[in-house]
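A.B. asks: Pasting the sequence and the predicted coordinates here, then a few questions.
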Amino acid sequence: MNIVYLIQCHKNFELIISLIHSLALKNNDRVIIHVDKKNEELKLELLDFFKKNTNIYIIPDPISVNWSGLSQVIATLKMLNIANRYKEYDYCCLLSGEDIVLNSHDFKKYLTENNKSFIDFRDDYEKYKWRINKFNFFRDNKLSQRKSLRFVSSLLIRIQKFIPIVRKNIDYESILLGSQWFTLKQEHVEIICKYATSDFINRFKYTSCADEHFFQIIFSQAIPSVEYDRVNLRYIKFEKNESSPRYLTKSDMKYLMSDKNIEYYIARKTTLDLFNEYNKEIKL
């Protein structure tokens, strides 16, 4: 069992190093890292640190990634296309730079036994169709999370609903929603890369949170449902009404370590202190 880990990150050099070391790379396991173009210093630090490690590839020409923008999808596709150059792998696992793979050995064993892809999504187009079928002009603006720009964006969406304006990019019944983080079989990665033509990608331009729809829609249209499970094997905690997950706590990690029947293999998201605390606990 060989895995290509895709790490999408923008900060936390020491945490990224700790994450990679914890993966216990073997045989033809590989790591592909995309560092947000806005942090050139981090990319150079990682290039220098891993310059003698042939299992780790740091993308030399990354793109600027903005929260909830199509750039999230393009960065992921960039890594998936590089992964396709390697023929000797079984799975591709997308991680953030703030994840913990709880036990890489058990994770591989689970994937081998199940022989499926794992990608989280659900049918909820009535609630979320506005993300895709309305124009969200500021999603790939680096200031998109500022209150002023979010207010303007929300106002423009309301105007489009009132007129109404409906984009013809994706049919309502095709709209699906889920977490961007996934673990995919090699043959499914190939299908995604073929399916993701420039025309298909452009349908998601001006889309809110394209990363939570793009890959889910491909899976529903191009891959038989028996070949994947609609879960992503990740422990993620959201506070009420928050759009981003909160940082995990010691109590979260104790919960994950206390019950071996819990089918979580990746914890998102963490800090360096919590990561070190977790490693200390498992070594006791």
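C.D. replies: The structure has been received and is ready for your questions.
A.B. asks: Only C-alpha atoms from now on, for both contacts and neighbour counts.
C.D. replies: Noted.
A.B. asks: Which is the succeeding secondary structure element to the one helix or strand Lys161 maps to?
C.D. replies: Assigned by DSSP states H and E, Lys161 belongs to helix 147-162. Of the helices and strands lying after helix 147-162 in sequence (DSSP H and E), the nearest is strand 176-177.
A.B. asks: helices or strands up against that next one?
C.D. replies: Packed against strand 176-177, as judged by 3 or more CA pairs under 8 Å, 6 or more residues apart in numbering; DSSP states H and E, are the following elements: strand 122-123, helix 125-133, helix 214-222.
A.B. asks: which residues sit against it?
C.D. replies: For strand 176-177, contacts defined as CA atoms under 8 Å, 6 or more residues apart in numbering pick out Phe121, Arg122, Asp123, Asp124, Tyr125, Tyr128, Glu212, His213, Gln216, Ile217.
A.B. asks: okay, now the one to match up with it:
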Amino acid sequence: MKICYLILAHNNFRHLDRLIESLADADSSFYIHIDKKVTEIYTPSRDNIQAIPDRIDINWGGFNMIEATLALLNYGIAHSPDADYYILISGVDYPIRSKKFLYGLLEERKEYIDIASVPVPYKPAERYEYYYFDYDRRNLKYYNPKFLTEVLLKKFKIKRKAPFKIYAGTQWFALTQGCIRYILDIVNKDKRYIDFFRHTLIPDEAFFQTIIGNSSFYENTVSSLTYTDWEVPVPPATIEERHVEFLKTHIEFNDEYGQRFPYFARKFNDDSEKLLEKIERELW
């Protein structure tokens, strides 16, 4: 099983190295997108790790997250064209099961991505009905012309109609080579997807789902491999010991996207080393 890991990272580089060490084997490759705004230099620790040359300044909720992911997909296909799976993860993920567990899941040859027809819980229709623009929403300046344009368009109820059925889910996925090649081919040939999602709020939770949902690959999808705790005041939660206890008894569970067999958990940080040791002892 040849796996190409595609990693979006912007901090916690010590944890990133631990993540890669936990996943590495003879048939794995790693390509990392480092957010352009990051000034710290990341030096790969293995020959099969590359920080891709394209670096995009990512704003939360903006289309530049799609651009960064597409850069990873294109680089992964070009440099590891024979991979069986391309797995998109965050640099603050970590496996919560053994590699044998992962390989057993991948042998089923499913497309592991959270996907459901809109409306989806926590993903309101207005994300796709109104116009949105790229800017730093977490450091919002109320005189920002892009923000003011959004407000005015909503005030006057100026909406748009999607040219396809919209599907949504969570950002992370594990997709077969055939599915990835299909996505990249569609992106190149059918500009409606980029044109529409360029003005969508948090498009990384719908762009790839919509392409897959409007294809024959949809019938082969199952829930993604990532566990995230959103039930905290400022989500997602940083993984703690209470999550490890939960995962001991929840090797599989159901949510709005169906039956889930999580292999990764998100999120950790550079100070999570003791917790990672506990996970390796008690969950692997």
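C.D. replies: Now that the structure is in, tell me what you want to look at. What you are looking at is a predicted structure, and each value in this text was computed from that prediction instead of being measured.
A.B. asks: Export the helices and strands packed on strand 176-177 of structure 1 as CSV, with columns for mean neighbour count and distance to Pro245 of structure 1.
C.D. replies: Formatted as CSV, these follow (neighbours: other CA atoms under 10 Å; distance: least, CA to CA, whole Å):
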stretch, mean neighbour count, distance to Pro245 of structure 1
strand 122-123, 14, 18
helix 125-133, 18, 19
helix 214-222, 18, 20
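A.B. asks: Can you tell me which of those is nearest to Ser22 of structure 1?
C.D. replies: Closest to Ser22 of structure 1 of those, according to CA to CA: helix 214-222, at 27.4 Å.
A.B. asks: ok, which stretches of the stretch 1-150 of structure 2 are helices?
C.D. replies: Along the stretch 1-150 of structure 2, counting by DSSP state H, counting those that start in this stretch, helices occupy 13-23, 64-79, 99-106, 126-129, 145-155.
A.B. asks: should've said the stretch 151-284 of structure 1
C.D. replies: Going by DSSP H, counting those that start in this stretch, the stretch 151-284 of structure 1 shows helices at 186-195, 198-202, 214-222, 250-258, 272-283.
A.B. asks: against structure 2, where does the third one fall?
C.D. replies: Aligned by TM-score structural alignment, helix 214-222 of structure 1 corresponds to residues 207-215 of structure 2.
A.B. asks: re earlier: just give me the closest of the contacts of strand 176-177 of structure 1 to Val65 of structure 1.
C.D. replies: Nearest to Val65 of structure 1 among the contacts of strand 176-177 of structure 1, with distances taken as CA to CA, is Glu212, at 14.8 Å.
A.B. asks: how about that closest one, what does it touch?
C.D. replies: Leu177, Gly178, Ser179, Gln180.
A.B. asks: Roughly how far does it sit from Met79 of structure 1?
C.D. replies: 17 Å (CA to CA, to the nearest Å).
A.B. asks: now do Lys260 of structure 1
C.D. replies: 32 Å.
A.B. asks: on that earlier part again, and the helices and strands packed on strand 176-177 of structure 1: which comes nearest Leu47 of structure 1?
C.D. replies: Closest to Leu47 of structure 1 of those, according to CA to CA: helix 214-222, at 29.1 Å.
A.B. asks: quick one: that closest one to structure 2 mean distance?
C.D. replies: By mean CA distance after the TM-score superposition for structure 1, the fitted helix 214-222 of structure 1 averages 0.7 Å away from its aligned residues in structure 2.
A.B. asks: coming back round to it: of the helices of the stretch 151-284 of structure 1, flag the one that's most buried.
C.D. replies: helix 214-222 (a mean of 18; mean count of other CA atoms under 10 Å).
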